[in-house]
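**Q** What follows is a predicted protein model with its sequence.
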Amino acid sequence: MAGGNAIRGSRVGAGPMGEAERGDSAPRLHVSYYCSSGHETRPAFAIDAAIPESWDCPRCGLPANTDADNPPPPPKITPYKTHLAYVKERRSDAEAAQILDEAIALLRARRASGEVIY
């Protein structure tokens, strides 16, 4: 055994730790949740606990509910937008060309005046 002793912390002749030492477990209710991928998840809840309407599927991460015939649809994922995509939403091609022309004219004027530009 590389990591240690398997019976560490117990004594010879000790019996298994079971319900006799811990008492009876609380009564439980198993509820079936279904996701749109067809997975069924059955978490256990206490009898007197409030049962949630939705549950995340542990296999695929999609939302699940208790209706097997109508599971919730997968959430819509918006694609990642770059900075350029947001700029293109705000500016038309004509506005972009005008801004570019102004920037080039300013740069050429600075170079013509002898300013060192890196």
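**A** Sure, I can see it. Predicted model only: the values in this text are computed from it and were never measured.

**Q** from here on, contacts and neighbour counts on C-alpha atoms
**A** OK.

**Q** Straight-line length of stretch 15-30, end to end?
**A** 30 Å (Cα to Cα, to the nearest Å).

**Q** also this one, for the comparison:
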Amino acid sequence: MASGNAIRGSRVGAGPMGEAERGDTAPRVRVSYWCAKGHESVPSFAEEPGVAPPEVWDCPRCGLPAGQDREKPPEPPRTEPYKTHLAYVKERRTESDGEAILAEALEQLRKRRGE
């Protein structure tokens, strides 16, 4: 016995004629992209005058950047290792700077304590 819900089992936008009542689809252009691992992906873009497809596209298989030139794909991005706060401080300061700052901080601490 039906529950009385007329739209059960259908999707939003589906009418009695289905896809045909929605009209023509926009013209498409398919562009091939190759990544450094040799994967090819062929996404489609709306064909609009004056608008070019992007130069670089992310490869859906490996995530590397892919370009339109099969012989010279884009280089994989260089990943920097994680740096700690101390590593960044050591980039900005020399060992002697650190010792001078430490001595100054200890001097101020001793003054506050009354030593």
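**A** All right, it came through fine. The structure displayed is predicted, hence computed values, not measured ones.

**Q** Which part of structure 1 matches the longest helix along structure 2?
**A** Of all segments of type helix in structure 2, defined using DSSP state H, the longest is helix 95-113. Under the alignment (TM-score structural alignment), helix 95-113 of structure 2 falls on residues 93-111 in structure 1.

**Q** The matching stretch vs structure 2, mean deviation?
**A** Its aligned residues in structure 2 lie a mean 1.8 Å from stretch 93-111 of structure 1 after superposition (mean Cα distance after the TM-score superposition for structure 1).

**Q** Of all the residues in stretch 40-58 of structure 2, which ones are buried?
**A** Residues of stretch 40-58 of structure 2 classed as buried under the neighbour-count rule (16 or more other Cα atoms under 10 Å) are E40, S41, P53, V56, W57.

**Q** can you give me the helices in structure 2?
**A** 85-92, 95-113.

**Q** Can you check what angle separates the last one from helix 85-92?
**A** Looking back up the chat, that one is helix 95-113 of structure 2. Using axes from the mean of the first three to the mean of the last three Cα atoms, to 10 degrees, the inter-axis angle of helix 95-113 of structure 2 relative to helix 85-92 is 120 degrees.

**Q** Give me the buried stretch members for helix 95-113 of structure 2, please.
**A** So for helix 95-113 of structure 2, nothing qualifies as buried (16+ other Cα under 10 Å).

**Q** and what of stretch 11-24 of structure 2?
**A** Result for stretch 11-24 of structure 2 [16+ other Cα under 10 Å]: no buried residues.

**Q** Map R61 of structure 2 onto structure 1.
**A** Structural alignment (TM-score structural alignment) places R61 of structure 2 against R59 in structure 1.

**Q** got it, and E19 of structure 2?
**A** Counting by TM-score structural alignment, E19 of structure 2 corresponds to G18 in structure 1.

**Q** ok, now how distant is G114 of structure 2 from E104 of structure 2?
**A** Where E104 of structure 2 is concerned, G114 of structure 2 sits at a distance of 15 Å (Cα to Cα).

**Q** repeat for S44 of structure 2
**A** Using Cα to Cα, S44 of structure 2 is found at 64 Å from E104 of structure 2.
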